[in-house]
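[1] Only the shape, not the letters, is given here:
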């Protein structure tokens, strides 16, 4: 079963450029380690301190293999260093969801 991780960030609006660098690094790493990144969604209108990220792995086990690299893999450490050095992320919350896609609907032929 596909698992999608939704990360809700509170960011420092003064550090949006650093957050974008952080996001670009993680989009690449997710893709290189078996996931599909659906993108980061940055403030445009309304609250300027909220951002979201969504990415999927084919299973919870695949996600856990990816997570095992945190704090160990030099590329993962470097990506987190962008966040830590800039202070661009003030807080984040991770939620795991199961997607229901149009291709899952009865009668879908595509």
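    In hand now; what should we look at? Worth saying up front: this structure is predicted, and the values here are computed from it rather than measured. Numbering: from 1, shown residues only.
[2] C-alpha from now on. contacts and neighbour counts both.
    Fine.
[3] So which residues of the protein form strands?
    3-11, 36-41, 50-57, 89-97 (DSSP state E).
[4] where does the second one sit relative to the chain's centre, distance-wise?
    This points to strand 36-41. 6 Å (Cα atoms, centre = their mean, to the nearest Å).
[5] For that strand, name the packing helices and strands.
    With contacts defined as 3 or more Cα pairs under 8 Å, 6 or more residues apart in numbering; DSSP states H and E, strand 36-41 has these neighbours: helix 16-32, strand 50-57.
[6] Pasting the second one now:
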């Protein structure tokens, strides 16, 4: 199991647009077999940082999703929405493995 953690630097004046973008991707990740844990938007502190976390059974399954997303019409519309609104300034991905209690 692998969890993709995306750290976003967002335009603080476009949080509503970023939230709309986030809502689009939650269902898209799930559509491709992932399990989305949600997006986390600024509340207190830094007003331009957001995080997303979603899990796939393996890194190979994540790669399948990633490749399929480039050919999927709904995914392309979500990419285009972010581009048009310029709500995302930058992002970086990390991959983690979860540890659960006994």
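    Arrived safely, thanks for sending. In this text the structure is predicted, and so the values were computed from the model without any measurement.
[7] What value does the TM-score take for this pair?
    After superposition, the two chains reach a TM-score (TM-score structural alignment, normalised by the length of the second structure) of 0.96; 102 aligned residues with a Cα RMSD of 0.8 Å.
[8] still on that earlier bit, so for residue 83 of the first structure, which of the helices and strands packed on strand 36-41 of the first structure sits nearest?
    Checking those against residue 83 of the first structure by Cα to Cα gives helix 16-32 as the closest, at 6.2 Å.
[9] so the closest one versus strand 36-41, what angle?
    170 degrees (axes from the mean of the first three to the mean of the last three Cα atoms, to 10 degrees).
[10] which residues are in contact with helix 16-32 of the first structure?
    11, 36-37, 39-40, 55, 66, 75-76, 79-80, 82-83, 86, 88-89 (Cα atoms under 8 Å, 6 or more residues apart in numbering).
[11] one more time with 10 Å
    Under the contact criterion Cα atoms under 10 Å, 6 or more residues apart in numbering, helix 16-32 of the first structure has outside partners 11-13, 35-43, 48-49, 51, 53-57, 63, 66-67, 75-76, 78-89.
[12] Which of the residues you listed are buried? Put it as a PyMOL command.
    This is how PyMOL selects the buried members of the contacts of helix 16-32 of the first structure, with burial counted by 16 or more other Cα atoms under 10 Å:
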select buried, resi 11+12+13+35+36+37+40+42+49+51+53+54+55+56+57+63+66+76+79+80+82+83+86+87+88+89
